[in-house]
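Undergrad: Have a look; sequence and predicted model below, questions after that.
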Amino acid sequence: MEIKKYTILEHQHEERLDKVVASLHKEWSRSQVQQWIKDGNVLVNNRQSKANYKCTTGDDITIQVPEKDELIVSPERMDLDIAYEDDDVIVINKPKGMVVHPAAGHSSGTLANGLKAHCGELSDLNGPLRPGIVHRIDKDTSGLLMAAKNNEAHQQLVGQLVDKTVTRKYCALVHGRVPHDDGTVDAPIGRDPEHRQRMAVVDNGKKAVTHFHVLERFQDYTLLECTLETGRTHQIRVHMQYIGFPLVGDPTYGPKKTLQLEGQALHAGLLGFQHPRTEEYLEFRAPLPAYFTTLLASLRKND
């Protein structure tokens, strides 16, 4: 890993850290630099900072540049479940257990590797480790997500996410009997101050809103349809745990004693958005995967 050092000049005073660092090398994209900052590869006066940190004249910046081979997503042929595809966008039904893009411990076998092999050209706005990736779903969450084949489509789709015009509905099996047929959780989410690998409802977190509707009740469990208004990391998992109904099988936010399941019972079953070129509204559905339907059948039988 190459280490570069830089001192903030007077004309860069009050500029954002990510903007300054990205300007130092023509091959460094701003989104790539933002990931480095998030990963702790960019230090200000030997301390980790945030991308929006306002630089001060004389600040010492240390940049740990990952090796080139760390920045490449190799194409890997996979049997992708494609719900829709054209020259601008592709919609994939991701299986449970698949990571969306390379990260620590997952350098291959990710959806990004499969997309590289299938599509060839993808947008690069999110940097080289996330080709085409517009939004993510967790490794053990199954279901629909969209990817962009070019930067114009990517920017348009991200704009829809920001404007909250993308429809995203999930099926979630939670512990306990939810008493209300419908509800909304409006609680900000950020890093858990005591467990940095987890998210939590915190006062200084980002706004997060989840709507839920009861689909079916069992003796000790409830099947919900959750609609995302925002898209924070682990949002449904955190919100359901916050109101006392954690997801079945959730190894991070759920109880240790749960149904036999590897990872949370959560499925992104509906995705709707405006096509980035034609502006036509498109909506896709993915049926519950076999593990989920088997689980529900077992609960119905026991009830």
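TA: That came through fine.
Undergrad: okay, CA-based contacts and neighbour counts for the rest of this
TA: Will do.
Undergrad: Ile213: what secondary structure?
TA: Ile isn't right for residue 213; it's His. strand (DSSP: H, G, I helix; E, B strand; the rest coil).
Undergrad: let's bring in a second model and compare:
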Amino acid sequence: MTKQSVLVEEQFHTTRLDKLLTTLNPEESRSQIQSWIKDGLVQVNGKKAKTNYRCQQGDFIEWEIPEEEVFELKPESMDLDIRYEDEHLLVVNKPKGMVVHPAAGHSDGTLVNGLIAHTELSDINGDFRPGIVHRLDKDTSGLMVVAKTNDAHEKLATMLRERNVKRQYQAIVHGEIEHELGTIEAPISRDPSDRKRMAVVDHGKEAITHFRVHERFPNYTHVVCDLETGRTHQIRVHFKYIGFPIVGDPKYGQRKTLDTEGQALHARRLEFNHPITSEKIIVTADAPAIFKETLKEIDRRP
């Protein structure tokens, strides 16, 4: 690690600690700085401090910059659940608990590690996200389309941007939704109070989720959702916003929830015209066993 320090001058008196360090480390994001503070890598006058600490003139601040994790993307043989494949693209059913591509803390065992062992992929998104046109969260299972060629990748990205790819999900939420059908139209952006979360925010990016009730249970509802837009954590944020958070969601859900190994959310259907041949492609995948077991469990409850 690289250690740095500074003596707080008058101009930074009463400045928040995370804001000051972001100013002094312009190459780092504020959320990254906040993680350093939470991890105990920052000390003020020899003691740990909180991110919202107001610096005082004369404070001595020391911080350690973690060395960036260096890793090599290596092919890993995996038993991938590929639902459609040709020379241009493939559709894979990603299991719950699998990270899509390598990043800090997840250098191997990702979907991309398995995909590059299986086939050649487009290189538009760089060395560590080859072929990835859209993503699913680690604990969201289901269907993803992956590009093998740059031509297919560019056209798929345009199709997604222009909303010409139909993506359908199913989820289990807390509470009983009264309406059979609904549309949640609420803009989404980074949560101003926590940059690691998304939230409904004025002047955020347009976000639209359509849903219908598939089945009701006491205190729970099984819903089917159609994405009109595809913002980060969109379904999770939208259902929290309307008061029906997704079961098992560690980031946006209730503290007291069912143990579903992460959010009960599954990408069940993809429909699009093939970017090269224009053939209609429709792919479906059943929800994983833990999703079905959760439905059985809540159905047995009085």
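TA: Yes, it's here. For clarity, every value in this text was computed on a predicted model and none was experimentally measured.
Undergrad: so Leu159 of structure 1, which of the three states?
TA: Careful, residue 159 of structure 1 is Gly; it's not Leu. Under three-state DSSP, Gly159 of structure 1 comes out as helix.
Undergrad: Please name the residues that touch it.
TA: Counting by CA atoms under 8 Å, 6 or more residues apart in numbering, Gly159 of structure 1 makes contact with nothing.
Undergrad: Could you do Pro245 of structure 2 as well?
TA: Counting by CA under 8 Å, 6+ apart, Pro245 of structure 2 has contacts 173-174, 236-237, 239, 252-254.
Undergrad: can you redo the residues you listed as JSON lines with distance to Lys148 of structure 2 and neighbour count?
TA: Converted to JSON lines, these look like this (distance: CA to CA, whole Å; neighbours: other CA atoms under 10 Å):
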{"residue": "Val173", "distance to Lys148 of structure 2": "35", "neighbour count": "27"}
{"residue": "His174", "distance to Lys148 of structure 2": "39", "neighbour count": "23"}
{"residue": "Arg236", "distance to Lys148 of structure 2": "29", "neighbour count": "24"}
{"residue": "Val237", "distance to Lys148 of structure 2": "31", "neighbour count": "23"}
{"residue": "Phe239", "distance to Lys148 of structure 2": "34", "neighbour count": "19"}
{"residue": "Tyr252", "distance to Lys148 of structure 2": "34", "neighbour count": "21"}
{"residue": "Gly253", "distance to Lys148 of structure 2": "36", "neighbour count": "22"}
{"residue": "Gln254", "distance to Lys148 of structure 2": "39", "neighbour count": "16"}
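Undergrad: A helix includes Ala199 of structure 2, no?
TA: No. Remark: Ala199 of structure 2 does not belong to a helix; assigned using three-state DSSP, it is strand.
Undergrad: wait, what's in contact with it?
TA: 188-191, 237.
Undergrad: Need the buried ones from these selected in ChimeraX.
TA: If you want just the buried ones from these in ChimeraX, going by 16 or more other CA atoms under 10 Å, the selection is:
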select :188,189,190,237
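Undergrad: now, among the contacts of Pro245 of structure 2, which is nearest to Ala207 of structure 2?
TA: Val237 (10.1 Å; CA to CA).
Undergrad: that's a helix at that closest one, yeah?
TA: Yes. Counting by three-state DSSP, Val237 of structure 2 is found in a helix.
Undergrad: Quick one: the helices in structure 1, in order.
TA: Secondary structure of structure 1 (DSSP state H): helices at 17-22, 30-38, 111-119, 151-162, 235-242, 290-302.
Undergrad: Minimum distance to Val73 of structure 1: which of those has it?
TA: Short answer: helix 111-119, nearest of the helices of structure 1 by CA to CA, at 5.9 Å.
Undergrad: Report how many residues lie close to Val224 of structure 2.
TA: Neighbour count for Val224 of structure 2, taken as other CA atoms under 10 Å: 21.
Undergrad: so it touches Thr209, yeah?
TA: No. In this structure, Val224 of structure 2 is not within contact of Thr209 by CA atoms under 8 Å, at 10.3 Å.
Undergrad: center of structure 2, which residue is that?
TA: Asp137 (4.1 Å; CA atoms, centre = their mean).
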